[in-house]
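J.: The sequence isn't on hand, but the structure is:
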């Protein structure tokens, strides 16, 4: 009896391993930390492996248009997946909003950023980092906040642009820029700012950072890609997203 039970377990394990697949995922740079953890949990729970590439949503759009073999796109906006859908590069009916991001003004200096962003009106910084508004939705949102506050004349001469929100974070974390508009997920965990000082921008100051996922044509016959999109909507993934400040 024991032997039969062991054989059944071994057969199940072999079948699961044999069925395990791999999915290549283009992931918006703001979503690095939660997605790394989600990918680990996804592999443990399903046996499927997610190969992650991080970058600016605008760059991924260009790469996908040029035939990059990504199976899934996790964008930093709604517009890019919708545009790809209209251009026939996605599997229709698979697009959904997986998270809504938050923008924050951040400094490594624990005393520099106040709780209203008034630091932008002063002279206590030489450089302000933002993501390229043409490539990164978080950069476009940062420009909207600057305009909302009416500080364009003050800060635009001090702007330095990162290709993605990931590079923008690097500018500030290495203190090549005293300030930067980054994703809240890059600097917080469980509702706490992990280092430095920050102002979490009210969502009313910019277009909502709704982030859509979509199955690309390269992934239409890939069970791992389909499983990942389903997994992103499950309790374990959504709990991880909330820990990094995303609304769902």
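T.: Noted; the coordinates are in hand. For clarity, every value in this text was computed on a predicted model and none was experimentally measured.

J.: from here on, contacts and neighbour counts on C-alpha atoms
T.: OK.

J.: How many neighbouring residues does the closest residue to residue 151 other than its chain neighbours have?
T.: Leaving out its chain neighbours, the residue that sits closest to residue 151 by CA to CA, 6 or more residues apart in numbering is residue 121, at 6.5 Å. Residue 121 has 14 neighbouring residues, counting by other CA atoms under 10 Å.

J.: ok, residue 121 touching residue 153?
T.: No: using CA atoms under 8 Å as the test, residue 121 is too far from residue 153 to be in contact (9.9 Å).

J.: put this beside the first:
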């Protein structure tokens, strides 16, 4: 009889301990899962290819500030995106390498006029691989006259703002006709850079933002074009009229003007209207 009286409290205490432990274990799991915020909306961004590396960093920072919004970028030439957007391509935001294409979309009623921003100013440089015998840093534009330069890569000026800038710079230095038969065109500025990196071209006129990225930083040397040798590359962004996620798009474009975003853009040698004063070497 004593044994039964002794066992009952022990068994009760044991069951209480087990049940309490189970409750604590199961309660802790939802707390851990609640820290992971799944995005509620996704916005698709048509982005100029000079943004290929910098935009990935910007998106990472944006997700920290807005975990409920996912950003899906697609890279290409601004002119090609413009043609696609004329045909109602399903993009929410357009980040062009110039401001002209977004403005044209606004003029045609395809983009929201009050959303237009100039988010950065781009730059072009003459870039060669490290194994190139030409001293591009010393010779500058004269490098293009070297007998060892067989092919010169630029983006296609028909639809790439960086290609138009490259062409303008060649005319500025009165060298276009001398080198015209050696020019090879990339579909966009990223492809022009790839031509030089791979050896398909000996030298290229490319976006400085690409040369600063890890993919190219240690692989080549460069000479920056003076800012007055080509039209300003005012890079513009706009929200498309067909978007179903205007609020999320506005949050993203607002973030492009934040101090955090500007610091990232400046690390890739982008500047802002009135700030483009660098003609010398580009800091890594």
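T.: That came through fine. None of these values were measured; they are calculated from a predicted model.

J.: Need the TM-score from the superposition.
T.: Once superposed, chain against chain, the TM-score is 0.89 (TM-score structural alignment, normalised by the length of the first structure); 239 aligned residues with a CA RMSD of 2.3 Å.

J.: Counterpart of the residue nearest to residue 151 of the first structure over in the second structure?
T.: Under the alignment (TM-score structural alignment), residue 121 of the first structure maps onto residue 145 of the second structure.

J.: Then residue 163 of the first structure?
T.: With TM-score structural alignment as the criterion, residue 163 of the first structure lines up with residue 187 in the second structure.

J.: Where do the strands of the first structure begin and end?
T.: 22-28, 49-55, 72-74, 96-101, 103-107, 128-131, 159-162, 179-183, 188-189, 192-193, 197-200, 209-215 (DSSP state E).

J.: can those strands go into a markdown table with extra columns for mean neighbour count?
T.: Formatted as a markdown table, those follow (neighbours: other CA atoms under 10 Å):
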| stretch | mean neighbour count |
| --- | --- |
| strand 22-28 | 22 |
| strand 49-55 | 18 |
| strand 72-74 | 27 |
| strand 96-101 | 21 |
| strand 103-107 | 27 |
| strand 128-131 | 28 |
| strand 159-162 | 18 |
| strand 179-183 | 29 |
| strand 188-189 | 17 |
| strand 192-193 | 14 |
| strand 197-200 | 22 |
| strand 209-215 | 24 |
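
J.: Nearest to residue 13 of the first structure, out of the ones you listed?
T.: The closest of the strands of the first structure to residue 13 of the first structure is strand 49-55. By CA to CA, the value is 16.0 Å.

J.: residues in the second structure aligned with the closest one?
T.: By TM-score structural alignment, strand 49-55 of the first structure lines up with residues 70-76 in the second structure.

J.: Other residues contacting that stretch?
T.: Identification of contacts with stretch 70-76 of the second structure by CA atoms under 8 Å, 6 or more residues apart in numbering yields 39-49, 51-52, 59, 63, 187-188.

J.: Map residue 259 of the second structure onto the first structure.
T.: For residue 259 of the second structure, the residue aligned by TM-score structural alignment is residue 235.

J.: and that match, how many neighbours does it have?
T.: Neighbours around residue 235 of the first structure, by other CA under 10 Å: 10.

J.: where's residue 185 of the second structure relative to residue 123 of the second structure, distance?
T.: Counting by CA to CA, to the nearest Å, the separation of residue 185 of the second structure from residue 123 of the second structure is 18 Å.

J.: hang on, the earlier thing: and the match of residue 163 of the first structure, how far from residue 215 of the second structure?
T.: Distance of residue 187 of the second structure to residue 215 of the second structure, computed by CA to CA: 19 Å.

J.: who's more crowded, these two?
T.: Legend: neighbour count by other CA under 10 Å for residue 187 of the second structure and residue 215, higher for residue 187 (20 against 11).

J.: Was I right to think the more buried one contacts residue 155?
T.: Yes: using CA under 8 Å, residue 187 of the second structure makes contact with residue 155 at a distance of 6.0 Å.

J.: The counterpart of residue 180 of the first structure in the second structure: what's it in contact with?
T.: By TM-score structural alignment, residue 180 of the first structure lines up with residue 204 in the second structure. Residue 204 of the second structure makes contacts with 126, 127, 128, 152, 153, 154, 192, 193, 196, as judged by CA under 8 Å, 6+ apart.

J.: aligned partner of the second one in the first structure?
T.: Put plainly, it is residue 127 of the second structure. By TM-score structural alignment, residue 127 of the second structure lines up with residue 106 in the first structure.

J.: count of neighbours near the aligned residue in the second structure for residue 206 of the first structure?
T.: Here residue 206 of the first structure is matched to residue 230 in the second structure, going by TM-score structural alignment. Number of residues near residue 230 of the second structure (other CA under 10 Å) recorded here: 20.

J.: go on, residue 70 of the first structure?
T.: Residue 70 of the first structure: 22 neighbours (other CA under 10 Å).

J.: Tell me the counterpart of it in the second structure.
T.: Taking TM-score structural alignment, residue 70 of the first structure has residue 91 as its aligned residue in the second structure.

J.: Any figure for the gap between its match and residue 111 of the second structure?
T.: In terms of CA to CA, residue 91 of the second structure sits 11 Å off from residue 111 of the second structure.

J.: list residues touching both of these two?
T.: residue 240.

J.: Could you pick out the longest helix of the first structure?
T.: When the first structure is parsed with DSSP state H, its longest helix is helix 2-19.

J.: Tell me which residues of that helix come out buried.
T.: For helix 2-19 of the first structure, a neighbour-count test (16 or more other CA atoms under 10 Å) marks nothing as buried.

J.: Residue 175 of the second structure -> the first structure?
T.: Aligned partner of residue 175 of the second structure by TM-score structural alignment: residue 151.

J.: Next: residue 54 of the second structure.
T.: When the first structure is aligned by TM-score structural alignment, residue 54 of the second structure is paired with residue 34.

J.: pretty sure its match is touching residue 242, no?
T.: No: under the criterion of CA under 8 Å, residue 34 of the first structure is not in contact with residue 242, lying 9.1 Å apart.

J.: Neighbour count for those two, which is higher?
T.: Per other CA under 10 Å, whichever of residue 34 of the first structure and residue 242 has more neighbours is residue 34, with 21 against 18.
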